[in-house]
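Q: predicted model follows, preceded by the sequence.
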Amino acid sequence: MIPTPDLSHIQKEDFDRVYEPAEDTFLLLDALEEDQELIQLLQPRVCLEIGSGSGCVTTLLAKIVGDANAIFLTTDINEFACQTTKRTALHNEITHIEPLRTSLVEGLLPRLKNSIDILCFNPPYVVTTHEEVAGTGIEASWAGGIDGREVIDKLLPYISILLSTNGIFYLLLINENKPMEVVKIMEEAYQMKAEIFMERRAGREKQYILKIQHLKNE
């Protein structure tokens, strides 16, 4: 079992500016640990986390992969989150994480087309008004707009373009995001394999990890 990354370097007041790891973060960590053997067998060369926040998820993923030659990229619209991601990596003796300040995957294509072996996203999924979605501070980590899906739906068309042949996308959703609708979209609109890999109740909130991959030719 790989220990949860140490976040003791992050001050309490920092969490006014960057998303503090919570039940959703830990569910995503658990999903990566559950698939640890598969991830290691895949021998990923390029990993990407969208919306890295504290950097906790990518730091754990780097420990799972354990290959100093692999590339770990993260994106976040929040500059302080990018800085915190780098600090978390270094604090946990991970030196090969490169944070990029951008929205979703803007600027990464076409250079990374079909290159991402492991893709992770704990998106802004909270149901809000459309007007709350456009922020670049802490609110960008949670405001999801209508059905909590506005940011998620912007990303979905890029998944088949980003993932490598054997790549895996781990996406966190809540019940209000209509996860089975997302599964159907990925299957019917983008011809990808999508399934609910893990689920958990956190208080009144039901959380899910969707696992999405290219269809394999039998």
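A: Yep, that arrived. Numbering: from 1, shown residues only.

Q: for the rest of this, base every contact and every neighbour count on C-alpha atoms.
A: Will do.

Q: tell me which other helices or strands whichever strand or helix holds Leu29 touches.
A: Leu29 belongs to helix 23-34 when elements are defined using DSSP states H and E. In terms of contacts (3 or more C-alpha pairs under 8 Å, 6 or more residues apart in numbering; DSSP states H and E), helix 23-34 is packed against helix 56-65, strand 163-174, strand 192-202, strand 205-214.

Q: again, only using 10 Å
A: On a contact count with 3 or more C-alpha pairs under 10 Å, 6 or more residues apart in numbering; DSSP states H and E, helix 23-34 meets helix 36-42, helix 56-65, strand 116-121, strand 163-174, strand 192-202, strand 205-214.

Q: hmm, Leu173 is touching Phe197, no?
A: No: applying C-alpha atoms under 10 Å, one finds Leu173 not in contact with Phe197, separated by 11.3 Å.

Q: comparison target below:
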Amino acid sequence: MIPTPDLSHLTKEDYKHVYEPAEDTFILLDALEQDADYLKSLNPRLCLEIGSGSGCVLSFLGAVLGSTSALYLGTDINIRAAQATVRTGLQNKVSTSALVTSLYEGLEQRIKHQVDVLVFNPPYVPTLEGEASVAQDGRDIAGAWAGGTDGMAITDQLLKNVGGMLSPRGVFYLVAVKQNDPEGICVRMRRTQGLDGEVILKRRAGGEFLHVLRFRRSE
């Protein structure tokens, strides 16, 4: 069993601005560990986490893959989160980098068909219409959870471009809740991106029914 990354360097003050790992984080860690042999077989060169927050997931992915020359890159709209991602990498001896940007803005050409492992635990909580964009504009902790009317406002922006980001052997992990319609997401990704998707893990956590979806190119 791979231990959860050491986050003892992060303080209560950090968590006022950066999303603290919770059940949605931990189900994603479990899914990555469950796929450890598969992920190692990819021999990834570029691992990208959109919305890297505390850096917990990206550092865990580094532990899953072990000794490798992969680049671990996180992006986050929140500068405090980007800083936390780098600090967590250092704390756990994983060489992480972080870029302050929305989704992957500014990286479009550099990562085109280059991402071997893509991870996104998005702001999926259904909120009032327009609240997601307001939260993103605020570039603080609300941007980590406010997902708009159906919880898909931010996720939808990424999903339409995933096929162009993944390498030929690339894999994409996405966290979703029942209200996001995980099965519908899989159908849409097959139709629009040519990616086969499946729910590889699901778990109830309080009032949420969490899912981890995995997408790969059709064989």
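A: Yes, it's here. Please read these numbers as outputs of a predicted model, since none were measured by experiment.

Q: so what number do they get for TM-score?
A: The TM-score (TM-score structural alignment, normalised by the length of structure 1) is 0.96; 215 aligned residues with a C-alpha RMSD of 0.9 Å.

Q: thinking again about what came up before, can you check which of the helices and strands packed on helix 23-34 of structure 1 gets nearest to Glu93 of structure 1?
A: Between Glu93 of structure 1 and the helices and strands packed on helix 23-34 of structure 1, the shortest separation by C-alpha to C-alpha is 9.1 Å, and it involves helix 56-65.

Q: that closest one vs structure 2, average offset?
A: Compared with structure 2 after the fit, helix 56-65 of structure 1 shows a mean deviation of 0.6 Å (mean C-alpha distance after the TM-score superposition for structure 1).

Q: so where does Phe80 of structure 1 fall, helix or strand?
A: helix 79-91.

Q: for Glu208 of structure 2, see how far away the aligned residue in structure 2 for Leu163 of structure 1 is.
A: Matched by TM-score structural alignment, Leu163 of structure 1 corresponds to Leu166 in structure 2. Taking C-alpha to C-alpha, to the nearest Å as the measure, Leu166 of structure 2 falls 29 Å from Glu208 of structure 2.

Q: show me which of these two is the more surrounded one.
A: Comparing Leu166 of structure 2 with Glu208 by neighbour count (other C-alpha atoms under 10 Å), the higher total belongs to Leu166, at 24 against 15.

Q: which residues sit in contact with that one?
A: 46, 111-118, 172, 195, 215-217 (C-alpha atoms under 10 Å, 6 or more residues apart in numbering).

Q: and the furthest pair within those residues?
A: Spatially, the most separated pair among the contacts of Leu166 of structure 2 is Leu46 and Leu195, at 18.9 Å (C-alpha to C-alpha).

Q: comparing these two, which shows the higher neighbour count?
A: Neighbour count, other C-alpha under 10 Å: between Leu46 of structure 2 and Leu195, Leu195 has more, with 23 against 19.

Q: mind listing what's buried along stretch 199-218 of structure 2?
A: The neighbour-count check on stretch 199-218 of structure 2 (16 or more other C-alpha atoms under 10 Å) flags Val199, Leu201, Lys202, Leu210, His211, Val212, Leu213, Arg214, Phe215, Arg216, Arg217 as buried.

Q: go through these and name the one nearest Ser41 of structure 2.
A: Arg216 (14.1 Å).

Q: aligned to that closest one, what sits in structure 1?
A: Matched by TM-score structural alignment, Arg216 of structure 2 corresponds to Gln213 in structure 1.

Q: for that match, give its distance to Gly203 of structure 1.
A: According to C-alpha to C-alpha, Gln213 of structure 1 and Gly203 of structure 1 sit 30 Å apart.

Q: thinking again about what came up before, and of the helices and strands packed on helix 23-34 of structure 1, who's closest to Arg17 of structure 1?
A: Taking those one by one with C-alpha to C-alpha, helix 56-65 is closest: 15.3 Å.

Q: which residues in structure 2 does that closest one match up with?
A: The aligned range for helix 56-65 of structure 1 in structure 2 is 56-65, by TM-score structural alignment.

Q: what's the match for Gly184 of structure 2 in structure 1?
A: The equivalent of Gly184 of structure 2 in structure 1 is Glu181 (alignment by TM-score structural alignment).

Q: go on, Asp156 of structure 2?
A: The equivalent of Asp156 of structure 2 in structure 1 is Asp153 (alignment by TM-score structural alignment).

Q: secondary structure element for its match?
A: Secondary structure from DSSP H and E places Asp153 of structure 1 in helix 150-162.

Q: in that helix, which residues are buried?
A: Buried, per 16+ other C-alpha under 10 Å, within helix 150-162 of structure 1: Glu150, Val151, Ile152, Ile159, Ser160, Ile161, Leu162.

Q: pick the one among those residues closest to Glu93 of structure 1.
A: Nearest member of the buried residues of helix 150-162 of structure 1 to Glu93 of structure 1, counting by C-alpha to C-alpha, is Leu162, at 27.9 Å.

Q: and the residue most central in space within structure 2, how far from His9 of structure 2?
A: Centroid-nearest residue in structure 2: Phe120, 2.0 Å away (criterion: C-alpha atoms, centre = their mean). Here the criterion is C-alpha to C-alpha. By it, Phe120 of structure 2 lies 23 Å from His9 of structure 2.

Q: what do you get for Ser41 of structure 2?
A: Distance of Ser41 of structure 2 to His9 of structure 2, computed by C-alpha to C-alpha: 32 Å.

Q: cool, and Ser69 of structure 2?
A: Using C-alpha to C-alpha, we find Ser69 of structure 2 at a distance of 25 Å from His9 of structure 2.
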